[in-house]
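Trainee: A predicted structure for the sequence below; I have some questions about it.
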Amino acid sequence: MRKKILSMLLFALPTLSFAQELTIDQKIEEKFKPFADAVSSVVFYPISIVGIDVPIVVILLLSGALFFTLYFKFSNITLLGVAIRATSGKYDDVDHNSVDEMAGDPTPGGDIFETVKADGVIGEVTHFQALTAALSATVGLGNIAGVAVAIAIGGPGATVWMILAGFLGMSTKLVEATLGVKYREVGADGKIYGGPMYYLRKGLKEKNLGGIGKVLAGLYAVFVIGGSFGGGNMFQANQAAAQFKQLFDIESGFIFGIVMAVLVGVVIIGGIKRIGRVTEKIVPFMAIMFVGASLIILGMNFSIIPEAMGQIWDGAFKQTSVVGGLIGVMIVGFQRAAFSNEAGVGSASIAHAAVKTKFPASEGIVASIGPFVDTVIICSMTALVIVVTNLRSNLFTYGNLDSKSNVLLNATNQPINGVDLTSVAFDSAIPNFSILLTVAVILFAFSSMLSWSYYGIQGWTYLFGKGKVADITYKALFLVFVVIGASSTLGSVIEFSDAMIFAMVFPNIIGLLLLAPKVKVELARYLNAIGHKKPK
């Protein structure tokens, strides 16, 4: 294992040497852009629908989500109550203890003396901590910036399709989190190792597809490492630093990156237990702050809400000139939701695998809440606030894009990005909200880096072995990239990193489709244990 780590470090030395020049943006673009473009063009290869290029990966995500929703008989709706109760700890006694039948029991399944109670559940975090750790990776800048651009480009109607895609994604999360727990491994030190790498290798081996499973698992591990360094780290640090620099009118983000790296390091050194303890406090605070501010704005504009809802409904189901009509609006909404909640990417199953439970499906059901909170609640709140404030203040014209750069323009035809648009929308109702938005962006970025560091190290240890050397090596590299991300403008690196994240979809979805029957068995087993009516 040490030889593997040494080889990896030798391979990484040119990259780290090169990183010393990362503040010179033009050199980064010149040397890295061709490679980033090549990777991105493969992962995000598009199919043209009504004149709109839609990446195949998004179609795959949505198709998989629709299949799982039908296959599990709309569990995203029928089991929502169970998910909430399980998250709150109502079924913890069932999750942590079980009644196993003794040999020769004449009344199997009964609760009389012929049975024995078995304890000793494995796991490192609670249902709630696992959920917040997973949510911290998806509830982030996409909710603040990405949704704003999607609504501005696709029109108010994109909101409806975004919500629908969020509901469908709940079913996918149920499948991947259940498999994450079912096929997890426990290290000698008691740490949990799980996620797509393990259910692809072990699950497909059970179906006599061991060779394919190993290849897919290895590819996934590589992709999750790349995604953790880039989209889950550098992009987050870069955008947080950008908001910080804008608010305080400073040029360099280096010091900010150092401080952020120290804070991240203090948390991730403690592993998933400390990450869980931190995210269970940060994520609810972030959600309450953002949703609370949204509700204040909606309350201040209560009289406009019916008109805004009318625009959203009409835009979703009636022909419009924005982005190619009804199908175009639908695509924009679906695409935004898919990129926001990451259902099908498989990353969340890594965090959910660490939960304390004897029933894999218990965490699958809890995980299904993720897309509901991320997309159905938070993204929808952002969209509704923007539609309402635009009605009142005429901030921009839907679909008003620069013909050359394809960048959104505001009411005075000046370029505006997603964070700026959200900031303007909130500032128009709550003076100086941009200060709170900066805090939100930094917290979103911080929590995302925590979870992605855990995802990345799981891929790292899968490839290079479980041990302190591998652990420290990965975490040191991760913290270096926090500083790099905060100090630089890394357009091509971010493009590459996002491609790595969504490249995870291809091996993951294959595994989910092949292993769905095993999830159905686990789901019936858990529902029977808690006394819930089995799905027919």
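Mentor: Thanks, I have the structure now. Numbering: from 1, shown residues only.

Trainee: rest of the way, CA atoms for contacts and neighbours
Mentor: Noted.

Trainee: so Met61 makes contact with Ala337?
Mentor: For the record, residue 61 is Leu, not Met. No. With contact defined as Cα atoms under 8 Å, Leu61 does not count as touching Ala337 (10.3 Å).

Trainee: between those two, which one's more packed in?
Mentor: Ala337 (35 against 26; other Cα atoms under 10 Å).

Trainee: Name the nearest residue to that one, ignoring sequence neighbours.
Mentor: Met162 (5.1 Å; Cα to Cα, 6 or more residues apart in numbering).

Trainee: and what of Glu342?
Mentor: Nearest one to Glu342, counting by Cα to Cα, 6+ apart, is Thr138 at 6.9 Å.

Trainee: and the one you found, how many neighbours does it have?
Mentor: 29.

Trainee: what do you get for Gly324?
Mentor: Here the count is done by other Cα under 10 Å, and Gly324 has 17 residues near it.

Trainee: in the stretch 401-536 of the chain, which spans are helices?
Mentor: Counting by DSSP state H, counting those that start in this stretch, the stretch 401-536 of the chain has helices at residues 418-427, 433-464, 468-487, 491-503, 505-529.

Trainee: now the first one and helix 433-464, what's the angle there?
Mentor: What that stands for is helix 418-427. Counting by axes from the mean of the first three to the mean of the last three Cα atoms, to 10 degrees, helix 418-427 points 140 degrees away from the direction of helix 433-464.

Trainee: Could you list every helix and strand in contact with helix 418-427?
Mentor: helix 147-154, helix 380-393, helix 433-464 (3 or more Cα pairs under 8 Å, 6 or more residues apart in numbering; DSSP states H and E).

Trainee: could you check the angle helix 147-154 makes with the helix or strand just after the first one?
Mentor: Yep, that's helix 147-154 we're talking about. Using DSSP states H and E, the helix or strand that directly follows helix 147-154 along the chain is helix 158-182. Interaxial angle of helix 158-182 relative to helix 147-154 (the same axes, to 10 degrees): 140 degrees.

Trainee: okay, pairing it with this:
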Amino acid sequence: MNASSIDQQINHYFDAATGWFVDAIFAEIPITASVGVPWVLLVLLVGAGYFTCYYRFVNVRHFLTAIRVVRGHYDDLEKEQPVTVSESVSTVSGDNPDTVRVEGAGEVTHFQALTAAISATVGLGNIAGVAIALSIGGPGATLWMVLVGLLGMSSKFVECTLGVAYREVDAKGTIYGGPMYYLKKGLRQKGLKRLGGVLSVVFAVMCIGGSFGGGNMFQVNQAFKLFEYVTGGSDSFIHGLGWLFGLVMAILVGIVIIGGIKKIAKVTDKIVPFMVVMYILAVIIVLGMNASAIPSAFQAIWEGAFSPEGVVGGFIGVLIQGFKRAAFSNEAGIGSASIAHSAVKTQHPASEGLVALLEPFIDTVVICTMTALVLIITGQIVPGTTLTDEEGVILTATALETGISWFPYLLSFAVILFAFSSMISWSYYGYQAWSYLFGRARRTEYVYKTLFCVCTIVGAAATLGAVTDFSDAMIFAMLVPNMIGLFLLRKKVREELLRYLDRVRAKLKG
């Protein structure tokens, strides 16, 4: 068996194993005789809209407060009142309460938690997803994508507030948090112990699958496809050797993830700002070279958003394709980001919820809009066409190439960094879910991390379509237990928000 045939064998078995699951997750609800929307996307959109209204537009009203928290303006609030026991933890007999002391309440700063979570969201969805959305709905699809991002800020606020409120701290000070814990503990406090137990296990299983799929195989697959493209395509030295690219990435990822969230945060708080700034600068240069066309691009976005093509192809199309990619990117409502945010150093859960709402804004509102402008201005989008994920990445590379010929190489480097940072963050998400199910022993940790690295090799070798479908299915399946929990625990989040805002107002008055 030659080296390239290894890829073919991996593809055959992977396709056969994932088809039925993908069909179930993306079953469509008919809107018209010819248009249907996957039920999971409707749940995300309706839930995000509900939380935006329930918390009185927290995504807008407290946006500046969120920025101030990240910048450390309210760090002194953490020192005003010593905390010995987390208020949110039940002290039911047999359940040891979490001791969350001020000096050990978390492992990373607000900024590090934000970058760790952003590293798992900003990236490939902003590159391929935008091109796909615009190819279906035209320039007007951009406006609907931005709307989805703004609403998603509220969902992210809710889940990350709960992640901190119900986290656990072990004897070594290691943080364990996320939907598994707030589903179990929060619903038990509401007298729904059995439901909470079932939902927490379902989420953990799906999160593990999501970490292997969307957080790993999809990332490395697109990184490999673009790297292959810029190095010659079918004539590239690495053509047909995806497994080799995956092996190199697996080694690099393995070196980082052994160190846990502190090591991951130290990497992401350097890589994320660098890669985001690098990508944005590339986009700004292209936009600057075509500055005269920017007003007409915004006009096309506005007019297209309300045309039949923009509404049907854009709104519905973005939900089916663009939002499918955008939600896959910013993960609002999925619950994954709350795992990273749970490790923050704070005794005020709502403070981190506010920090977290910045993610969809950065990811979808800012970066996706800039990518859309480049695609529109450079004339790369042909409305009514259907792009694959691989074509979406290459189309964005081509758009950047119109500015400077070597930009595709820069994008290739950026995509590899995007993929790498997403993979190390998702390995943390997956391990948290794995430890919830199988315990926190060192042996179980190494079993998970070994499997994660093996999936990196598989993902680089598999066909993109198979990886994408499996990735979407596993990640979107996480929303079912998570959204149930967010709705049932919504009052707890409101209490935490009001408590924190009272502290902030008192500080400002003082």
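Mentor: Sure, I can see it. Computed from a predicted model, the values in this text were never measured in an experiment.

Trainee: returning to what we had before: tell me the residue in structure 2 aligned with the residue nearest to Glu342 of structure 1.
Mentor: Mapped onto structure 2 by TM-score structural alignment, Thr138 of structure 1 lines up with Thr121.

Trainee: does that match sit in a helix or strand, and which one?
Mentor: With DSSP H and E as criterion, Thr121 of structure 2 is part of no helix or strand.

Trainee: shouldn't it be in contact with Ser422?
Mentor: Yes. Contact criterion Cα under 8 Å: Thr121 of structure 2 and Ser422 qualify, at 6.9 Å.

Trainee: all helices for the stretch 251-400 of structure 1, in order.
Mentor: Using DSSP H, counting those that start in this stretch, helices in the stretch 251-400 of structure 1 cover 254-268, 271-300, 305-317, 326-341, 348-352, 360-367, 369-371, 380-393.

Trainee: Can you say which of the ones you listed is packed in most?
Mentor: A comparison of the helices of the stretch 251-400 of structure 1 by mean neighbour count, using mean count of other Cα atoms under 10 Å, puts helix 348-352 on top with a mean of 32.

Trainee: Now which residue in structure 2 aligns to Phe339 of structure 1?
Mentor: Per TM-score structural alignment, Phe339 of structure 1 is aligned with Phe328.

Trainee: Next: Phe72 of structure 1.
Mentor: Checking TM-score structural alignment: Phe72 of structure 1 goes with Tyr55.

Trainee: Any idea how many residues pack against the closest residue to its match other than its chain neighbours?
Mentor: Leaving aside its chain neighbours, Tyr55 of structure 2 sits nearest to Arg494 (7.1 Å; criterion: Cα to Cα, 6+ apart). Applying other Cα under 10 Å, we find 16 residues neighbouring Arg494 of structure 2.

Trainee: what do we get in structure 1 for Ile457 of structure 2?
Mentor: Match for Ile457 of structure 2 (TM-score structural alignment): Val483.

Trainee: before we move on, back to that, and the residue nearest to Ala337 of structure 1, how close does it get to Gly146 of structure 1?
Mentor: 12 Å (Cα to Cα, to the nearest Å).

Trainee: got any residues that touch both of those two?
Mentor: Arg336 (Cα atoms under 8 Å, 6 or more residues apart in numbering).

Trainee: who's more crowded, these two?
Mentor: In terms of neighbours (other Cα under 10 Å), Met162 is the more surrounded of Met162 of structure 1 and Gly146; the figures are 30 against 22.

Trainee: which ones are touching that one?
Mentor: Counted by Cα under 8 Å, 6+ apart, Met162 of structure 1 has contacts 333-337, 375-376, 380.

Trainee: hmm, try it at 10 Å
Mentor: Going by Cα atoms under 10 Å, 6 or more residues apart in numbering, Met162 of structure 1 touches 147, 150-151, 168, 329-338, 340, 375-376, 379-380, 383.

Trainee: Please apply the same query to Asn208 of structure 1.
Mentor: Here Asn208 of structure 1 is in contact with Lys202 (Cα under 10 Å, 6+ apart).

Trainee: Quick one: map it onto structure 2.
Mentor: Per TM-score structural alignment, Asn208 of structure 1 is aligned with Gly191.

Trainee: what helix or strand is its match on?
Mentor: Counting by DSSP H and E, Gly191 of structure 2 is found in no helix or strand.

Trainee: Which position in structure 1 pairs with the residue nearest to Tyr55 of structure 2?
Mentor: In structure 1, Arg494 of structure 2 lands on Lys520 (TM-score structural alignment).

Trainee: Would you confirm that that match contacts Ala361?
Mentor: Yes. Lys520 of structure 1 sits in contact with Ala361 when judged by Cα atoms under 10 Å, with a separation of 8.7 Å.

Trainee: shared neighbours, the two?
Mentor: 175, 178.

Trainee: OK, contacts around the spatially most central residue of structure 1?
Mentor: The geometric centre of structure 1, computed from its C-alpha atoms, lies nearest to Thr138 (Cα atoms, centre = their mean), at 3.1 Å. By Cα under 10 Å, 6+ apart, Thr138 of structure 1 lies in contact with 132, 232, 339-343, 347-348, 370-371, 373-375, 444, 447-448, 451-452.

Trainee: If anything else comes up later, I'll come back, but that's it for now.
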